[in-house]
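Visitor: Any chance you can model this:
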Amino acid sequence: MSDTNNAPAVDLSDYVAKSSSEKRSIIKSLFLGHRGKTKEQLDYEKVWATIHDAFENEWRNPHFSLLIQALADSGCVVDVNSHVVVKSCGDESGLLGSFNHERNQIEICQETFANARLKNMRRLMQTTLSHSMIEAFDHCRANVDASNPAHDMCIAIRAAALSGQCTADGQRLNKVQLASSRRGFQTCVLEKAVQMFLHKNPTWDMPKTENLIRQVFPTCFNDHSPHDRLPYDETQAKLSHKAYLSRNRYDV
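Guide: You can find the predicted model right below:
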């Protein structure tokens, strides 16, 4: 994990041989308003600021808020300072984040978020965290074996379905539009799950992957926990969150 206190210093080796643009970049990072911090340090701070903003405004996202509470209720409280880390995933990875089962930590990819030029960074971060929190929830509540391809695919399906990354906005829909929305949601879940699975299992080919997803998809797609329904649009996500909050209201 990068750290703003010990991130690598600016590379001044062979300074004379560097191009003019490289020299200007070095001078700027050292002296012009960045208090001597490198780009890596500034990017790290930017990503962490987005993470803290996501948690401070968790109530704005029903998927994210529900999962924070569900994990706490399961005895697996998420502490942002010990269970979330910012790390280098490689400039070419394109990854947003993942859950490390061995370390029980959510890993957020520094390069992807630092280089993103999206309007709603908080929402993207909350969705990314929610995706990993589904993995954390399954890790907490069940004996999940991440090395088992069937378990891995099931996690990928549930994470895509319950994190909000495939959720449509909560507009009023007629029956035809509603059916179309649900089909689109299922298609998105399939695509995201396969993408996530193949990234973790690069030796698998598509025929073998398709055969596996046909075996596990019905069961895993219909396992909504901790939701009480499939949150295929924003309205359903909010209703699910409301139902979760009132689920144990009258327990003694």
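
Visitor: From here on, just use CA atoms for contacts and neighbour counts.
Guide: OK.

Visitor: Contacts only, for the residue nearest the centre of the chain.
Guide: Residue closest to the average C-alpha location in the chain (CA atoms, centre = their mean): T128, at 1.9 Å. By CA atoms under 8 Å, 6 or more residues apart in numbering, the residues touching T128 are L96, G97, S163.

Visitor: Name the member of these with the most neighbours.
Guide: S163 (24 neighbours; other CA atoms under 10 Å).

Visitor: and this one, so I can compare the two:
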Amino acid sequence: MAEGSSEESSGNNLRDFMQKDVESRRSYMWYGKDIKAENKKNTRALVNKVLSYEHSSPFVNMLMLAMANSGCAVNPDTHIAIEECYPNTNVLGAFDPSNNQIVLCQNQFAKLYTKRGRYLSMTYLLSHELIHAFDHCRAKSDVYNNPTHLMCTEVRAAALSGQCMLQYNKIDASLSGLRDYHKQCVRKYALLSFRAMFPQWIDSEASALLDKVFPSCYNDHEPFDRMPLTIKQAELSYKAYQTRHRYSVK
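Guide: Modelled structure (predicted):
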């Protein structure tokens, strides 16, 4: 789950939480326009833009290729669902392992004010949720029932999605010091996401679990060959991944 969203444990049914308000799912009309349909159309167009070659992100490119190479190729029309979500939360989207889908909240993206903001949010969100999808594909992570699995994939999603790049966290980095800002950023967002999924956990227990899994999960860079601290490093890692098996003997 991406940071900035609020997600509660819901009997292993992600949709129940994201769409728990029935009224939020009805079509709203405004001057003869179906706002729900318009939001869905705009969100799908934004997904297609982020996935297009012209506007591609090395983070998204890497993960889409890695998913395909792992036998879990992502078909945007099938595996990226666009739905109306609970309006009184700031959820933008989440990965639903029970349906092998990334779920995007059309009404929440409609609230973002600028085209640039919507594009960057979608790029970051897809990267984040694709990490969860990749972990589920390669290791069958059970995020609903295994807190260790959830904490580990949240650490990896925060670390490998570009969420904690310096260019997005200059204020936090200046306050905490450049040397350790990335690890501190990853810890912060992983803990926030975990506590949103398991709100019944007290702070000390969640922090203890984070301490336990952090070294191994933070240093697990797959499918990247390095920690992508910048867009340039992500690009280099993507190029390296494309040629990783060029000389392998079958």
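
Visitor: ok, back up a step: so which of the contacts of T128 of the first structure sit within strands?
Guide: Among these, DSSP state E puts G97 in strands.

Visitor: picking that back up, now which residue in the second structure aligns to the residue nearest to the centre of the first structure?
Guide: Mapped onto the second structure by TM-score structural alignment, T128 of the first structure lines up with L125.

Visitor: can you map out the strands along the second structure?
Guide: 29-30, 33-34, 80-83, 93-96, 101-105.

Visitor: could I get the ones you listed as a markdown table with distance to L192 of the second structure?
Guide: Below are those laid out as a markdown table (distance: least, CA to CA, whole Å):
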| stretch | distance to L192 of the second structure |
| --- | --- |
| strand 29-30 | 36 |
| strand 33-34 | 35 |
| strand 80-83 | 24 |
| strand 93-96 | 14 |
| strand 101-105 | 19 |
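
Visitor: what comes up buried for stretch 189-209 of the first structure?
Guide: For stretch 189-209 of the first structure, the neighbour count (16 or more other CA atoms under 10 Å) marks V189, L190, K192, A193, V194, M196, F197, L198, T209 as buried.

Visitor: quick one: stretch 150-160 of the first structure aligns where in the second structure?
Guide: Going by TM-score structural alignment, stretch 150-160 of the first structure lines up with residues 148-158 of the second structure.

Visitor: What's the average distance for that stretch when superposed on the first structure?
Guide: For stretch 148-158 of the second structure, the mean deviation from the first structure after alignment is 0.5 Å (mean CA distance after the TM-score superposition for the first structure).

Visitor: How far does that stretch sit from its chain's centre?
Guide: Offset of stretch 148-158 of the second structure from its chain centre (CA atoms, centre = their mean, to the nearest Å): 11 Å.

Visitor: And for stretch 53-62 of the first structure?
Guide: A distance of 14 Å separates the centroid of the chain from that of stretch 53-62 of the first structure, by CA atoms, centre = their mean.

Visitor: hmm, back to that, restricted to helices, list the buried residues of stretch 189-209 of the first structure.
Guide: Among these, the members found in helices (DSSP state H) are V189, L190, K192, A193, V194, M196, F197, L198, T209.

Visitor: how about the fourth one, what's its partner in the second structure?
Guide: Aligning on TM-score structural alignment places A193 of the first structure opposite A190 in the second structure.

Visitor: In this model L150 seems to touch that match, though I could be wrong.
Guide: No - assessed by CA atoms under 8 Å, A190 of the second structure is found out of contact with L150, at 9.2 Å.

Visitor: nearest spatial neighbour of W48 of the first structure, skipping sequence neighbours?
Guide: Excluding the flanking residues, the one nearest W48 of the first structure by CA to CA, 6 or more residues apart in numbering is V86, at 7.3 Å.

Visitor: Tell me who's in contact with the one you found.
Guide: Contact partners of V86 of the first structure, counting by CA under 8 Å, 6+ apart, are M1, S2, Y44, V47, W48, E107, I108, C109, Q110.

Visitor: now the second structure: which of those match?
Guide: Of these, the ones still in contact in the second structure (both residues aligned by TM-score structural alignment, their matches' CA atoms under 8 Å) are Y44, V47, W48, E107, I108, C109, Q110.

Visitor: Most widely separated two among the residues you listed?
Guide: Y44 and E107 (12.8 Å; CA to CA).

Visitor: Now do W204 of the first structure against P149 of the first structure, distance only.
Guide: 10 Å (CA to CA, to the nearest Å).

Visitor: just F137 of the first structure next, same as before
Guide: Counting by CA to CA, the gap from F137 of the first structure to P149 of the first structure is 18 Å.

Visitor: These two: which has the busier surroundings?
Guide: Shown here are F137 of the first structure and P149; by other CA under 10 Å, F137 has more neighbours (22 against 16).

Visitor: Return the residue of the second structure aligned against that one.
Guide: Alignment note: F137 of the first structure maps to F134 in the second structure; criterion TM-score structural alignment.
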